[in-house]
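>>> heads up, no residue letters with this:
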């Protein structure tokens, strides 16, 4: 059976990663969480004081340190999913914090950061048989992907999902703060100069506001089967 490249783009907290991870596991493909890559750079920047007081990025210092930032994924047998590693340290939990969420969009808007991440992502997916999710996979990273999905849901639904996810992990969460973060990220992601978030012309749109995870999973599997058959 021929292997294809699957690009799943969409807004923050709309369940892209869950869908992508599940599909990759079901069909035996490699899964790459590109959002985790930008979150890892953000975590590095927070730890190394690379933000100004107003939340903007100290770009000159970050650019100098980019060669020291190595991101990799290792399969976790317990969860059945890959964990994210920053310079050899598992940071899967740390990168999901609200502090990282609040700082990731400015990092992801920096041109040299995107160039470095896109190059790594293209290398990871060069042999096909990959499911990748993010903001610009179908438009910039893999414009020739055989299957492109664009996922969306209302900001309120996405904020509630994020709130529930953080509470389930025992992490602090305030719904209003999360909703504000979701709305701000939507604006920054859609208006940045480099690779803004937009639906690729040949992408299939999915509004999953009122779908269960099993329904989303089945919908995506059906699109996959249509494409490979």
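Happy to help now that I have it. What you are looking at is a predicted structure, and each value in this text was computed from that prediction instead of being measured. Numbering: from 1, shown residues only.

>>> switch to C-alpha atoms for all contacts and neighbour counts from now on
Fine.

>>> So for stretch 91-104, what gets flagged as buried?
Buried positions in stretch 91-104, judged by neighbour count with 16 or more other Cα atoms under 10 Å: 91-92, 95-98, 100-104.

>>> In addition, the following structure is provided for comparison:
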């Protein structure tokens, strides 16, 4: 079997998670949302009443994370996401989780991983690297639509400010900042729905496979 490893990076709300799941299904590959691994650490800290900024407890939680038991329905809570971006700046936590993510990526047939540092740190040798982005305003509108679709309510300005703060944390951290890999394909989804983004991403992957097969 030809090994295919797809690395997808990008800021929150750009659509990389949905895109990664679609690509994994299409190419029959296992998928890992690496953001859930950091959310799992944060959720464990919150559940046990441990302070988020306490590195020893965060490191202990990271060691306990089981990639086969990540519950998206629990870990997708907004408060968990906010907490995750804070524990993600702890270098030893990142090291532990990156090791787990690399083990997942090393499966014989390949895999699809999405996150913030897949193409740059976790899988620099990936077959295809995508950097999926969208304007902060578009991402805020999408987030508000998601909340309202679940019969919730939110304020656009508050959500936008939250996204901008999160971008600043992710892009400004000293260890593994969010940025496109030098050889990543940039995919701006600001004007795309998921179907258009999927078709564009699939074309990039298919082109890379074709070039590899004829090399």
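Done, it's in. None of the values given here were measured: they were computed from a predicted structure.

>>> what's the TM-score for these two chains?
Both chains were compared after superposition, and using TM-score structural alignment, normalised by the length of structure 2 their TM-score is 0.90; 209 aligned residues with a Cα RMSD of 1.7 Å.

>>> still on that earlier bit, in JSON lines, list the buried residues of stretch 91-104 of structure 1 along with secondary structure.
Rendered in JSON lines, the data for those read as follows (DSSP: H, G, I helix; E, B strand; the rest coil):
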{"residue": "91", "secondary structure": "coil"}
{"residue": "92", "secondary structure": "coil"}
{"residue": "95", "secondary structure": "helix"}
{"residue": "96", "secondary structure": "helix"}
{"residue": "97", "secondary structure": "coil"}
{"residue": "98", "secondary structure": "helix"}
{"residue": "100", "secondary structure": "helix"}
{"residue": "101", "secondary structure": "helix"}
{"residue": "102", "secondary structure": "helix"}
{"residue": "103", "secondary structure": "helix"}
{"residue": "104", "secondary structure": "helix"}
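
>>> could you redo the residues you listed as a markdown table and give each row distance to residue 160 of structure 1?
What follows is these, written out as a markdown table (distance: Cα to Cα, whole Å):
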| residue | distance to residue 160 of structure 1 |
| --- | --- |
| 91 | 24 |
| 92 | 21 |
| 95 | 19 |
| 96 | 15 |
| 97 | 15 |
| 98 | 14 |
| 100 | 18 |
| 101 | 15 |
| 102 | 16 |
| 103 | 20 |
| 104 | 19 |
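
>>> Look up how far residue 170 of structure 2 lies from the residue nearest the centre of structure 2.
Central residue of structure 2 (Cα atoms, centre = their mean): residue 115, 2.3 Å from the mean position. Distance from residue 115 of structure 2 to residue 170 of structure 2, counting by Cα to Cα, to the nearest Å: 11 Å.

>>> again, but for residue 156 of structure 2
Look at residue 156 of structure 2 and residue 170 of structure 2: by Cα to Cα, they are 21 Å apart.

>>> Next: residue 113 of structure 2.
Per Cα to Cα, residue 113 of structure 2 is found 18 Å from residue 170 of structure 2.

>>> These two - which one has more neighbours?
residue 113 (34 against 24; other Cα atoms under 10 Å).

>>> Setting aside sequence neighbours, what's the nearest residue to the equivalent of that one over in structure 1?
In structure 1, the position corresponding to residue 113 of structure 2 is occupied by residue 132, as judged by TM-score structural alignment. Using Cα to Cα, 6 or more residues apart in numbering and skipping residues adjacent in sequence, the residue nearest residue 132 of structure 1 is residue 32, 4.8 Å away.

>>> hmm, who's touching the helix or strand harbouring the one you found?
In this assignment (DSSP states H and E), residue 32 of structure 1 forms part of strand 30-33. Where contact means Cα atoms under 8 Å, 6 or more residues apart in numbering, the residues beyond strand 30-33 of structure 1 that reach it are 17, 20-21, 24, 73, 82, 121, 124, 129-134.
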